[in-house]
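K.L.:
what follows is a predicted protein model with its sequence.
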Amino acid sequence: MSLPTTVLVLPAPAQGHVNPIMILSQRLVQNGCNIIFVNTEFIHNKVITSMGNQEGSITGGSRVKLVSIPDGLGPDADRNNLKELFSSIMNNMPDKIAKLIEDVRLKDGVTVTCIVADFSMAWALEIASKIGIKGVMFYPSAASLLAMNCSIPRLIDDGIIDSNGLPITQKTFQLSPSFPPMDTNSIWWAKMFDSGSAKEVFNFVVHCMPNLELAEWWLCHTTTDLEPEALSYLPKLLPIGPLLRSYDDGEGVTDERSLGQFWEEDLSCINWLDQQPHASVIYLAFGSTTHFDNKQFMELALGLELTNRPFLWVVRPDSNCNNSMFEFKENQGKIVEWAPQQKVLSHPAIACFVSHCGWNSTIEGLSNGVPFLCWPYIVDQFFDKTYICDVLKVGLGFDSDENGLISREEIKDKVEKLLSDENIRSRAHVLKEKLLNNLKDGGTSSENLNKFVMWLKE
């Protein structure tokens, strides 16, 4: 009897990267694989804490073993400093990954046959190549952005960006004649808070690109319906989305909570949604990194009050805003620190999604047919917002006033405009059906995943 295929999975240390690759891991478990899921120690501790310290292991009940490796930074280091974080990771983690693979072979008798690495951790593909095992790259964002990454030399030659990756002038451009026009505002690495950080992120992307050639497969969290042009531009890229939580551990055991979250999910919000009328609730969630100053936070709260609609608002425990600053009308809204987002978005009470437009949130909203109100914060979220509003036409953006503030009146007006637009709602519903068809037997993403699993087990 052959042993199960064991795959080492390596996400980048961010919630938006851990989420989709964890769901992919659970799909692989459903197909008979064992997973060694490697987080940095800092992220691992967050995940374990959110689970109530119920750590899984291959030898225990779960076939996803959660392990950690130090990122090399001290406990009080600023892990939002991406240059420092990724420099430390690349100096400290490669040798430890190689040692981990050797240790599980010698101590546990488990042979890792493949590394699936996030694009941002593509250095791990060198390890796979050196020790003679399979290497796979997973891209957790829009395929269009990987197409942009692959086009960096041409963007420089065409005078779109300079050698530091910064736009030379404001203009539109096309990656190919069939590609939708893109604006220089879509250049995701340039959407940092300052040009110095943008250059660092750009240089990191350039550094990652050669390692992709070591990957035998490129997997992406998208679908052919969403990004046909990008997938034609990168024929090696295999869409396997939408990666949606099933709340099933892969062995028929249903779990109310999502594995891989950085904060504990507040399940009371589902009971609250059960009490609300159909398509009435504004859901607001801004991801794992967005921060508002108190003035904007207050304006958002007052805007919600003006709508006279029920709302569910995720305000993270690490938020720099105090949600006790105001009191809403009785029963108008519910505030939670972290939500089971897939469950929330699939709830019939949800009317719209006020989102930072991270790609996971984008995919989850689209897969549930929920119209968007877009409030991007950083990097790829600005591209995603443009795609939602201008290409897919299933959402609206907010306009800032002369002080850069999104006013309470603007919030009220955009909510009313979105929820009165039947065309947006209709397009969102049609797109939902297209996305979910990918997951059915014979669907493109389902077939792609089956091919990948067969290759893994060869």
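P.N.:
Sure, I can see it.
K.L.:
all contacts plus neighbour counts: C-alpha atoms, from now on.
P.N.:
Noted.
K.L.:
can you classify residue 65 by secondary structure?
P.N.:
Per DSSP: H, G, I helix; E, B strand; the rest coil, the secondary structure class of residue 65 is strand.
K.L.:
report the longest helix in this structure, please.
P.N.:
Taking DSSP state H as the assignment, the helix of the chain that covers the most residues is helix 82-108.
K.L.:
mind listing what's buried along it?
P.N.:
Of the residues in helix 82-108, those with enough neighbours to count as buried (16 or more other C-alpha atoms under 10 Å) are 83, 85-86, 89, 92-94, 97, 100-102.
K.L.:
now do stretch 47-54
P.N.:
Residues of stretch 47-54 classed as buried by neighbour count (16+ other C-alpha under 10 Å): 47-51.
K.L.:
what about that stretch, how long is it end to end?
P.N.:
Using C-alpha to C-alpha, to the nearest Å, one end of stretch 47-54 lies 10 Å from the other.
K.L.:
the residue lying closest to residue 179 once chain neighbours are set aside: which element?
P.N.:
Leaving aside its sequence neighbours, residue 179 sits nearest to residue 229 (C-alpha to C-alpha, 6 or more residues apart in numbering; 5.4 Å). Residue 229 is located in helix 228-233, with elements delineated by DSSP states H and E.
K.L.:
of the buried residues of stretch 47-54, which pair is most distant in space?
P.N.:
Distances among the buried residues of stretch 47-54 were taken as C-alpha to C-alpha; the most separated pair is 47 and 51, at 6.4 Å.
K.L.:
circling back to that earlier point, right, and the residue nearest to residue 179 touches residue 177 too?
P.N.:
No: using C-alpha atoms under 8 Å as the test, residue 229 is too far from residue 177 to be in contact (9.6 Å).
K.L.:
those two: who's more crowded?
P.N.:
Neighbours per residue, other C-alpha atoms under 10 Å: of residue 229 and residue 177, the larger number sits with residue 229, 19 against 9.
K.L.:
structure two is appended below for comparative analysis:
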Amino acid sequence: MEEGKISNSNPESSDKKNAIHMLLVSYPLQGHVTPFIKLAYLIAGRGVMVTFVITEFAHARLMAAEPDLDNERNKVRYVAVPDGLSEDDARNDEGKLFQSISKVMPGHLREVLEKVNMEGNQVTCIIADPMFGWALEIAETLKLKWAIFWTSAPGVLALILNIPKLIKDGIIDTKGSSKIDGKVQLSPDLPPLTSADFLWNYSGKQSGETNFQYFSGIQRNMKRCGWLLCNWFHELNPHFYNRSCICNGYKVGLALSPDEYGIVTRHEIRRKLDSLVADDGIRANALKLKEMALQSISEGGSSARNLDNFISQMKQ
């Protein structure tokens, strides 16, 4: 697909009866893109025009996996835009990728909006990744309705939303460093946390303080939004954090234990994989969760009702 070119994959693009036109824009990592695509098709399946903005690199990977992605029969149309990096740049450097996207994509998004609107199918709503505060600013400037789609775990969301309270209560400082020993209970419905559970302290190329400022920015973006869409369903209460959720709450996985050097070895991974495959209880729990998820998005399910309500609000 050419830069910024809109694929003709929405057969109803000329139908002026569409009351709303939603534009989705996702961070270009699989854990973000995949839920966004599923959301896009759920919305399009309700008769809403949907345009999905994605980077050229992520779009190429999608096309390699699903060659019919841009087929005219599809209800979602894709717009591929540059991420600002060269073909030789390593996109596994999330810090570099995020900085580049933040620099170039706001301009590309404005261009996409201009092109789409010139067709006569005015974009009326933007659904953005919480990392993209600039997308929300564009929506506000153009007086468009907008929402944030949270693709990660509910416990992580709870932690980020509580950043101001953690600072106010003296649990962490303004750089995200822990000021107390012991565990912190954010809510009766959530397992207690230690400082090691603060996601900005996870190892990586970025410093803990840099990561904390990044997550604080996400918290401010979500505080501004009128609608927060989440990638789970109501029946999963109470909410847990990632590892606690998988291993202790839903019992559909096993925790990986690092060695004395803090490294998770390939032998540990193999041992847990063998245990996982042989565990009938984990298999049964996974199938139960799958059934619950399918029920939630079926007609009359909790997620289906919430999505219908959201679309109804966007029409007003």
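P.N.:
Thanks, I have it. Predicted model, so just to flag it, every value in this text is computed and none were measured.
K.L.:
the strands in structure 2, which residues?
P.N.:
21-25, 49-55, 76-81, 125-128, 145-150, 228-230 (DSSP state E).
K.L.:
mean neighbour count for those - can I get that in TSV?
P.N.:
Formatted as TSV, the entries for these read as follows, by neighbours: other C-alpha atoms under 10 Å:
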stretch	mean neighbour count
strand 21-25	24
strand 49-55	24
strand 76-81	24
strand 125-128	24
strand 145-150	23
strand 228-230	17
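K.L.:
pull up the gap between residue 202 of structure 2 and residue 176 of structure 2, please.
P.N.:
As judged by C-alpha to C-alpha, residue 202 of structure 2 and residue 176 of structure 2 stand 12 Å apart.
K.L.:
neighbours of the aligned residue in structure 1 for residue 221 of structure 2, how many?
P.N.:
When the two structures are superposed using TM-score structural alignment, residue 221 of structure 2 falls opposite residue 211 in structure 1. Here the neighbour count serves as a burial measure; for residue 211 of structure 1 (other C-alpha under 10 Å) it reads 17.
K.L.:
quick one: contacts for residue 211 of structure 1?
P.N.:
Contacts were defined as C-alpha atoms under 8 Å, 6 or more residues apart in numbering; by that measure residue 211 of structure 1 touches 122-123, 125-126.
K.L.:
and which of the residues you listed is nearest to residue 219 of structure 1?
P.N.:
Residue 219 of structure 1 has its nearest neighbour among the contacts of residue 211 of structure 1 in residue 122, at 12.8 Å by C-alpha to C-alpha.
K.L.:
OK, contacts around the closest one?
P.N.:
Under the criterion of C-alpha under 8 Å, 6+ apart, the contact partners of residue 122 of structure 1 comprise 137, 208, 211-212.
K.L.:
could you find the closest non-adjacent residue to residue 140 of structure 1?
P.N.:
In space, not counting the residues next to it along the chain, residue 140 of structure 1 is nearest to residue 221; the distance is 5.3 Å by C-alpha to C-alpha, 6+ apart.
K.L.:
to which residue of structure 2 is that neighbour aligned?
P.N.:
Under the alignment (TM-score structural alignment), residue 221 of structure 1 maps onto residue 231 of structure 2.
K.L.:
show me which positions of the helix holding residue 229 of structure 1 end up buried.
P.N.:
Of the residues in helix 228-233 of structure 1, 229-231, 233 count as buried by neighbour count, 16+ other C-alpha under 10 Å.
K.L.:
next: stretch 442-457 of structure 1.
P.N.:
By neighbour count on 16+ other C-alpha under 10 Å, the buried set for stretch 442-457 of structure 1 is 444-450, 452-453, 456.
K.L.:
now flag whichever of these is closest to residue 367 of structure 1.
P.N.:
When the buried residues of stretch 442-457 of structure 1 are compared for distance to residue 367 of structure 1 (C-alpha to C-alpha), residue 445 comes out closest, at 13.7 Å.
K.L.:
OK, contacts around the aligned partner of that closest one in structure 2?
P.N.:
Taking TM-score structural alignment, the alignment pairs residue 445 of structure 1 with residue 303 from structure 2. Contacts were defined as C-alpha under 8 Å, 6+ apart; by that measure residue 303 of structure 2 touches 233-234, 296-297.
K.L.:
what's the PyMOL line that selects buried ones from these?
P.N.:
The following PyMOL command selects only the buried members of those, with burial defined by 16+ other C-alpha under 10 Å:
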select buried, resi 233+296+297
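K.L.:
of the contacts of residue 303 of structure 2, which are still contacts in structure 1?
P.N.:
Retained in structure 1 by both residues aligned by TM-score structural alignment, their matches' C-alpha atoms under 8 Å are the following of the contacts of residue 303 of structure 2: 233, 296-297.
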